[in-house]
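Enquirer: show me the folded form of this:
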Amino acid sequence: MKELIKTISQCTVCKEHLSLGPRPIVTAHKKSKIVIIGQAPGTVVHKTGIPWNDKSGENLRQWLNISREDFYDVEKFAIIPMGFCYPGKGKTGDLPPRKECAPLWHNQLLSHLTEVELILLIGKYAQDYYLKESSRKTLTETVKNYQEYLPKYFVLPHPSPRNNIWQAKNEWFKRLVLPELKNEIKCILG
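Expert: Down below sits the predicted model:
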């Protein structure tokens, strides 16, 4: 596993498409119990090299009801984004994750994770990739039907502050989904 992570950290497959250059961000350990599959690092994460080291990460840790220390314990959480490098800026925010990473690296990483009990699919890119035809038309529909994907997957919207409007329109998420998420995490981590 260490060798695979080292190889990924040196990946330059799509460097010509990356405005800030390649800096793959991924963490995993063969004993990881929960896998977080999100979108792609933002500029803060690109600069620091620490996954979810931004406001989105703070929100996610709050949703999970866990400490920063537990979140970065690789035996508890593997962090495997859909795109490992910052994809660049688009018209309305960051560009989508690069499409090269998941097919190139995900199966290799997941095959080493023998103690995984839950995979968090954060955002539509991860949900569409892993759920295929069982993903609903919209992220809202998929998240609303989160129980259909358990016990393997727990589907979530992105915890970005940009999604505060979505959360305000979908109050059921905080009331119904987050308590279930917290309970799942607590049951796995003890």
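Enquirer: contacts, neighbours, all on C-alpha from now
Expert: Will do.
Enquirer: nearest residue to the middle of this structure?
Expert: Gly38 (2.2 Å; C-alpha atoms, centre = their mean).
Enquirer: my read: it touches Pro81, true?
Expert: Yes: between Gly38 and Pro81 there is a contact under C-alpha atoms under 8 Å: 4.7 Å.
Enquirer: ok, back up a step: quick one: the residue nearest to the centre of the chain and Lys144, what's the gap?
Expert: For Gly38, the distance to Lys144 equals 18 Å [C-alpha to C-alpha, to the nearest Å].
Enquirer: starting at the chain centroid, how far to stretch 117-135?
Expert: Its chain's C-alpha centre and that of stretch 117-135 lie 10 Å apart, by C-alpha atoms, centre = their mean, to the nearest Å.
Enquirer: contacts for that stretch?
Expert: Residues outside stretch 117-135 that contact it (C-alpha atoms under 8 Å, 6 or more residues apart in numbering): 33-39, 82, 97, 138-139, 142, 151-158, 188.
Enquirer: how about this one, so we can line them up?
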Amino acid sequence: MKDTLAQLSFDELVRQVRACTICADALPLGPRPVVQLSPESRILVIGQAPGRRVHETGLPFNDPSGDRLRQWMGITREVFYDDRKLAILPMGFCYPGTGKSGDLPPRPECAPAWRNALLERLPYIGLTLVIGQYAHAWHLKDREKSVTENVRNWQRYWPEVLPMPHPSPRNNLWLRRNPWFEEQVIPELQKRIAGLLESDTLVE
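Expert: Sure, this is the predicted structure:
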């Protein structure tokens, strides 16, 4: 399948992703892959999987988690949803359903089927935001055992990659216990993003 995907045009690959049904039988609301990307994207956001509201609207991070993420990044919704500036590829593209303690993990079928083929089509990414434990597990080399330790060691990956906690309101306690993240890391993140967006004419 890898060789077949490599032969597709960018647009055809994305069309196939958005039409994917490989784990339809396991999805409580059916498949609706939610991704955002362009060959010119400069920043890559790697989340977990869409929540119910994202599934309903088709917009990634169209929820309180997204509001906080945009605040952390220092950008507007308009910039966030400009695919020439931001690519958004969660670890699972469809809403996986809800369990006793929140949304279920991303479906395991998704990343092996599509992830590498899509990442190979994003040549201008200058910064990848790796959000939450499932994204950390896939994207971070030499990662620590916990999200907290990965984030604490953020300079190991900087400036190309930034391990992040999930911006969900469920993480308010984590943020209160780890004030250094918003005090020290977020200002550096905002400066890095501003610099990348100012230089996006380089890919035109």
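Enquirer: post the TM-score for the overlay when you can.
Expert: The TM-score (TM-score structural alignment, normalised by the length of the first structure) is 0.97; 189 aligned residues with a C-alpha RMSD of 0.8 Å.
Enquirer: still on that earlier bit, which residue in the second structure aligns with the residue nearest to the centre of the first structure?
Expert: Aligned counterpart of Gly38 of the first structure in the second structure: Gly47 (TM-score structural alignment).
Enquirer: any idea how far Leu175 of the second structure is from the closest residue to its match other than its chain neighbours?
Expert: In this structure, Gly47 of the second structure finds its nearest non-sequential neighbour in Pro90, 4.3 Å apart by C-alpha to C-alpha, 6 or more residues apart in numbering. From Pro90 of the second structure over to Leu175 of the second structure the distance is 22 Å, taken as C-alpha to C-alpha.
Enquirer: more neighbours: the two, which one.
Expert: Pro90 (28 against 15; other C-alpha atoms under 10 Å).
Enquirer: which residues touch that one?
Expert: Contacts of Pro90 of the second structure (C-alpha under 8 Å, 6+ apart): 35, 45-50, 135.
Enquirer: what do we get in the first structure for it?
Expert: Pro90 of the second structure maps onto Pro81 in the first structure, by TM-score structural alignment.
Enquirer: and what of Arg170 of the second structure?
Expert: Superposed on the first structure with TM-score structural alignment, Arg170 of the second structure falls opposite Arg162.
Enquirer: what sits up against the lengthiest helix in the second structure?
Expert: Counting residues, the longest helix found in the second structure (DSSP state H) is helix 186-198. By C-alpha under 8 Å, 6+ apart, the surrounding residues in contact with helix 186-198 of the second structure are 42-43, 72-74, 85, 126-127, 159.
Enquirer: also stretch 61-72 of the second structure?
Expert: With contacts defined as C-alpha under 8 Å, 6+ apart, stretch 61-72 of the second structure is touched by 50, 53-54, 60, 76-77, 80, 166-169, 182, 186, 189-190.
Enquirer: those residues in helices, which ones?
Expert: Using DSSP H, these in helices are 53-54, 77, 80, 186, 189-190.
Enquirer: just among those, which is most surrounded?
Expert: Counting by other C-alpha under 10 Å, Phe80 has the largest number of neighbours within these, with 22 neighbours.
Enquirer: how about it, what does it touch?
Expert: Applying C-alpha under 8 Å, 6+ apart, the residues contacting Phe80 of the second structure are 70, 86.
Enquirer: how about it, what's its partner in the first structure?
Expert: Correspondence of Phe80 of the second structure to the first structure, assessed by TM-score structural alignment: Phe71.
Enquirer: thinking again about what came up before, now the buried members of the contacts of stretch 117-135 of the first structure.
Expert: Buried residues within these, defined by neighbour count using 16 or more other C-alpha atoms under 10 Å: 33-39, 82, 97, 139, 142, 153-158.
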